[in-house]
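Asker: Fold the following.
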Amino acid sequence: MRLANIYIEHPTLSLDQCFSYRYTQEELQPGMRVWVPFAHQRLVGFVDSLSEISEEEAARLPYQIREVLEVIDHGPLLNEELRALGKWMAQMYVASTISCYQSMLPKLLKPKAGKAHAVMEEVAYFDHVIDGLTPRQREVLSEMEQCGSMPAVQYRRQYKSVARTLIEKGCVRIERREKQATLVKGVAQTASHTLTKEQQAALSALQQGEGHSVVVLHGVTGSGKSEVFLRYADQQVQQGKQVLFLVPEIALTPQMQRAVEARFGDGAAIYHSHLSDQQKYEQYQLVAQGKVQVVVGTRSAIFLPFARLGAIILDEEHDTSYKQENAPRYHCRDIAIWRGRHHGCKVILASATPSLESYARAYKGVYQLIEMKSRIHQDLPPVEIVDMGAALRRGENALLSERLREAIAETLVRGEQVMLLLNRRGYTPVLRCIDCGEALMCPHCDVALSYHKEEQRMKCHICGYSRPLPDTCPSCHGTQFRYLGIGTQRLEEYVRTCFPQATIIRMDSDATRRKGAHEQLLRQFSREGDILLGTQMIAKGLDYENVTLVGIINGDASLKSGDYRSSELTFDLLEQACGRSGRGQKEGRVILQAYDCEHYAVRCAAAHDYQRFFAAEMNYRHLAQYPPYTYLSAAFFVHRDARVALEGANHALAALQKQQICKVLGPIALGRQKDVYRYRVILKGKDRMGQAQLLRQMFEQHRRAKQRARMEIDVDLLLLE
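Answerer: Reported below is the predicted structural model:
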């Protein structure tokens, strides 16, 4: 009897095992999807392996072996490499194997029951020539024979009545097939400028870095890191290999895409979350069929089915967006390193502010370290810190100090551009009743609602709940409210009153919801914008030579967070934002408004001194035994009843009392989100795999005890808040 060992589509960790089904389909292979009976349901399964047992062995089993109902695919969806990667992820991140496979595939291919299907299209194909054709019919048929095929819509539009006649005569046939992505054809452009000595040295180090599969390319903003890894990528493509460029956010994708298409000419597969399901499917197929040499994408592009990877490049590698928020909670950097080892290619971690984990490994020689300390055109821009506490005491405005407002005016008079960074969207984060002092809260989360003036609505930035701006306070029916804090909408409103003639463009998650909005706004700023105002999405990767002033509002706000990474996140944001100024031939400058002006993260960013910040922050991490000196993992216990969630956390703590692998912290109440209460237990220690194994044991004990709280797992916890 032939057996298929199959993971069913339910991603719960309690079902993380293969179920055996007999099969008769000759085409069945590992990596294909099938329909199978499971309990009283008809579910999609994913074939892991094939085996055989005798009829006698099957008869002795304590259960009846059921049969595969139907094969879905014509070939394996995941190759042997990606199936091995999925199993590694399941162990590494304590997740079900099927959830790892599902995370790798576009929605139209996920091992999951659903009604979504690939879009079909009609295609006209040349078939054969017959006698008796008119000269025009022979001419059209000759053109069709040369091109082979074309979309039927184009064929009918181009050849009109002749098209119909040739179909009727059987000379041209119409077939339905899955809609395919169209590659943008272009002519590859050779790099036109000469590398600086530092760039050439960095490229040579990449080429000669034997023994290191992972490279930290640390270069100050504007040092030309992109040109270095583009030239290295070009060399790999010339050798017939593929290259993956990863960026942390969609806002950076258009700029990287243009650079790649200009360099490689044949276009590139683009893969990110703002594509439709059909577009993702089409781009996935381009890679699977080997039709593209380069890919530009965000986090999920790391799973594309490459056959001959020559390089993986993580631009802005420090960015927390590379960590997946939902199970399986993988880090893109880990997946890149695993795939780099499998393909024997380099993984380049590029950043002006590398993560402490990456830089520490490079510092110790585990990774290769390449430093680029100078800008190509100008020196790094001088940074002026404005003490906002003192400014407020002088009666200045809390949004723009007099110094920053004067600098903006001077910059606009010269016909140059300005960027203003405020890392909080909306109009104001808190609306408080003047009479009773109560803030308007989200009914589903323990957070205040943010006021969005453009829509006259209050919104929760966690669950998305929204309501109209109330006329009266829900608690005391008072009619007057006080705005506390500022968001990008409020800043935009104030800047417009100060500079009514300026063209101001706001870029935050509210302004970029529409498909293609990122690229449209950036193009508008490049052509006609005076001031680009936005959240952290404008702080990294953008390169505009006419931007000579960057203003940072509330630059130290993230230091108020209780997260152990707050200093690192603050330094990264400030240094990246400072780097947007003076990237061309014109001198740039930065004005940084802050309240805690003496904090080392603020001072080091103003001095563009990563090494000093690294030393100070590593000293703090060593004293507190935080990563990279230890690993942090967490178990979350979630339920609509706070008592049930706490009970689940306490039960887990009791099970951890005798273990000696790590320290245990908690349970810690995280407050209500989306109508559920959350408690967290943190594991802290030096044995990463030991933590993963311990968390898997905790889950099994939690399941056997039939605890009502849902248990969620995050290995390598990145942020505490």
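Asker: Could you use CA atoms for every contact and neighbour count after this?
Answerer: Will do.
Asker: can you tell me how far residue 85 sits from residue 135?
Answerer: Separation of residue 85 from residue 135 (CA to CA, to the nearest Å): 59 Å.
Asker: neighbour-wise, which of these two wins?
Answerer: residue 85 (20 against 9; other CA atoms under 10 Å).
Asker: measure residue 649 to residue 635 for me?
Answerer: For residue 649 relative to residue 635 (CA to CA), the value is 8 Å.
Asker: overlap in contacts of these two?
Answerer: Residues touching both residue 649 and residue 635 (CA atoms under 8 Å, 6 or more residues apart in numbering): 680, 681.
Asker: structure for this one too, so we can compare:
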Amino acid sequence: MRIAKVWIEHPVLQLDQVFSYDALQLPAEKGKRVSVDFNGRQIVGFVDAVTEVDDGQPETQVNGRPLKPLLSVLDENALITPELFELAKWMAEDTLSPVISCFQAMLPSKLKPKSSNQKIKMEQIAVYVGEHPLLTPRQKEVLGWLRTEGPTVLAQWRKQSPAITRTLEKLGCVRLDSRTVKAREEQVGQAEAFLPLNADQKRVVQEIQTSTQDVILLHGVTGSGKTEVYLHLARQVLDAGQQVLILVPEISLTPQMVARVKGRFQNDVAIYHSALNNQQKYEQYCRVFEKQASIVVGTRSAVFMPFDHLGLIILDEEHDSSYKQDSLPQYHCRDIAIHRARHFGCKVILGSATPSLESYARALKGVYGLAELKERVNRQLPVCTVVDMKNQNRAQSGILSDVLRQKIADRIKRGEQAILLLNRRGYSPLIKCGQCGETLQCPHCDVALSYHKSIQKMKCHLCGSEFPLVTVCPKCGSRTFAAPGYGTQKLEEEVARLFPQARVLRMDADTTSRKEAHQKLLEQFGRHEADILVGTQMIAKGLDFPQVTLVGILNADAGTARPDFRSVEMTFDLIMQAAGRSGRSQTPGEVVIQAFDPNHFAVVAGSRQDYQSFFYQEMQYRHLGGYPPYTYLIALTFSDVRPDRPKQSAQDVAQALRQSSLFKVLGPSDLFKLQDRYRSRLVLKGKNLDQMKAALAQVLQEYRRQRSQAHLSIDVNPLILE
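Answerer: Sure, this is the predicted structure:
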């Protein structure tokens, strides 16, 4: 008897185990999806293993009854390679997540183990079978065309001659078949030449190639030519017959990176990111699986592409929080990349001008290798001016300081471009009654609603809910509502008013919601169809526009007010990365930083492009507070629609965890309501992460058996503690 051990798709965490089914004579094997009967429901799972046992053995029965049979096998070939299969199990253990959730995270939507399985797009094709003795010369000519072309889409085959093609099909010379739709790749022209490396870049390439470390941090100032280093390293790996993975943190960075990679490597490139539709993701996944592409460029989820001879992994802007998944399983892309690299015996390059404190500390300790590019290719950093906004007369100057307004005017006059960064979208961050001070809040989340003037609506930036604009205060009945503060919409309006001759583009979550909107906006700006680009943090990183000679950073120190231990680090990163967009070509660049606390060390270090001084000062605060990288954290968030349940569940788990003296248990702390769910959080803090995870895993076994408990989300090494 053949028994299939199956991981099933089920939301209940206590079912995080394999279940046995009779495989019958079905072609079940490890990594294939199967349909099974579970408690009267037909659901989908992944086969973990298939074993042969003698009939009548204990494992052939459950509670004295024969095993249920598999209903069907859904895949012709195993979807997940053996390496990815083991990766899923490791990831489940590392993130304390169900194994099935890790399988779901790995696959494109059309291949995920969902019971409501999406259909894969198919197309009819004509396939050459063989000659026939009675064919006319014209029929032989048409049949010869198909033999040369190979399997051809039916519509293209019919174009050769509708009558003849049908005759050839009837004679058995041609067979009609179906296949999954293949990705139609844009044909790239002649390959671009590789740019010669300067002395610093050559040194870094040599250091990386000869390093005995598997993970190497490439710390290079903005504009130092890190991307060119990546491309030269990739060429050497591809020439050796291996594959390359290049990861970028956000979709906004993908178009420029794709253009540069495709320019060098042409059609050997697969693209994978969240802006692709489900069919496109499936097609790109298949291109890698079928070895039709050797280099992949993508965002976080591209780390799971089905490679079989990977030779290099590159994480560009490795510090970026977008590399951390914020839903189950809450993995960090860097950890997955390093784990996969160990399997393939290849190197991981972590590149950034502002490395995460953890990565830089590991590099200084020798855990990672360290290669540095300390100067820009053009040998000139932008000149930074910090403006104290407390001394500005807002009634006269408005959102932009006098200094920034004058410099924008100069750029427009000279035919150059400017970027204005404001990390807050919408028109205004809140709507407030001028009479009683009432602030309108989202009924589903405990946060203020933002005003979006372009659509005359109020939006919640957490749950995405939209509401009609309220003009009468629900508390006092007055009509004195005001929209204090400003976001990118108001900034765009102000810039258009001050510079009516300028062409302005805005790039934020509102203007990039449509497919390919990121790419279109960046291409417009790159063609100089706009003089000023206004946007949120998505325009602060990785972008390279030679005509940009001015960057304005507004409310630069706003992030330091967030009650999170990484808030200062993220503020510094944003300032330094945004400043790095200016003066990347031969024309000198300038940066204007508007701040209400211009003496804050994050602002000062950012304005000087001085990573080292910021690192050592921030590390002192981390050490005093006992925060990462000096300790490890695990965040446990309990949520429920009932207000009392999350805190009670958190208290129960905290009591069980406090029996261990190996780490601290902080909380429970009440968090703001989110999407109609009340929340409470525990934080585990200690120096031995493995001990913390082992103790927590033991407690969770009992917790998950109790059905009346609140929903629990676990984040190992959280990047943000709101």
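Asker: returning to that earlier point: show me which of residue 649 and residue 635 of the first structure is the more surrounded one.
Answerer: Set side by side, residue 649 of the first structure and residue 635 show more neighbours around residue 649, with 27 against 22, by other CA under 10 Å.
Asker: Tell me the residues of the second structure aligned with the strand or helix carrying the more buried one.
Answerer: Residue 649 of the first structure belongs to helix 642-655 when assigned by DSSP states H and E. Counting by TM-score structural alignment, helix 642-655 of the first structure pairs with residues 643-656 of the second structure.
Asker: burial measure for residue 188 of the second structure, as a count.
Answerer: 13.
Asker: Would you verify that it is located in a strand?
Answerer: No. Per DSSP: H, G, I helix; E, B strand; the rest coil, residue 188 of the second structure lies outside any strand segment and is coil.
Asker: For the spatially most central residue of the second structure, which non-adjacent residue is closest in space?
Answerer: The residue lying closest to the centre of the second structure (CA atoms, centre = their mean) is residue 300, at 3.7 Å. Nearest residue to residue 300 of the second structure in three dimensions, chain neighbours excluded: residue 323, at 5.6 Å (CA to CA, 6 or more residues apart in numbering).
Asker: Over to residue 466 of the second structure?
Answerer: residue 459 (4.6 Å).
Asker: Just to check, that neighbour is in contact with residue 465?
Answerer: Yes. Contact status for residue 459 of the second structure versus residue 465: in contact at 5.8 Å, counting by CA atoms under 8 Å.
Asker: residues contacting residue 456 of the second structure?
Answerer: Residue 456 of the second structure touches 468, 469, counting by CA under 8 Å, 6+ apart.
Asker: can you give me the helices in the stretch 601-722 of the second structure?
Answerer: Counting by DSSP state H, counting those that start in this stretch, the segments of the stretch 601-722 of the second structure that form helices are 601-607, 611-625, 645-657, 689-703.
Asker: can you tell which of those helices is closest to residue 93 of the second structure?
Answerer: Judged by CA to CA, the one of the helices of the stretch 601-722 of the second structure that comes nearest to residue 93 of the second structure is helix 689-703, at 8.8 Å.
Asker: can you list contacts of that closest one?
Answerer: 14, 96, 632-633, 653, 656-657, 660, 662-663, 684, 686, 709.
Asker: can we see that at 10 Å?
Answerer: Contacts to helix 689-703 of the second structure, defined as CA atoms under 10 Å, 6 or more residues apart in numbering, come from residues 13-14, 93-96, 631-634, 636, 649, 652-654, 656-657, 659-660, 662-664, 684-686, 706, 709-710, 712, 716-717.
Asker: and the residues you listed, which of them are in strands?
Answerer: Of the contacts of helix 689-703 of the second structure, the ones assigned to strands by DSSP state E are 632, 633, 634, 636, 664, 684, 685, 686, 712, 716.
Asker: any idea which element the residue lying farthest from the centre of the first structure lies in?
Answerer: Largest separation from the mean C-alpha position in the first structure: residue 132, at 59.8 Å (CA atoms, centre = their mean). Using DSSP H and E, residue 132 of the first structure is not contained in any helix or strand.
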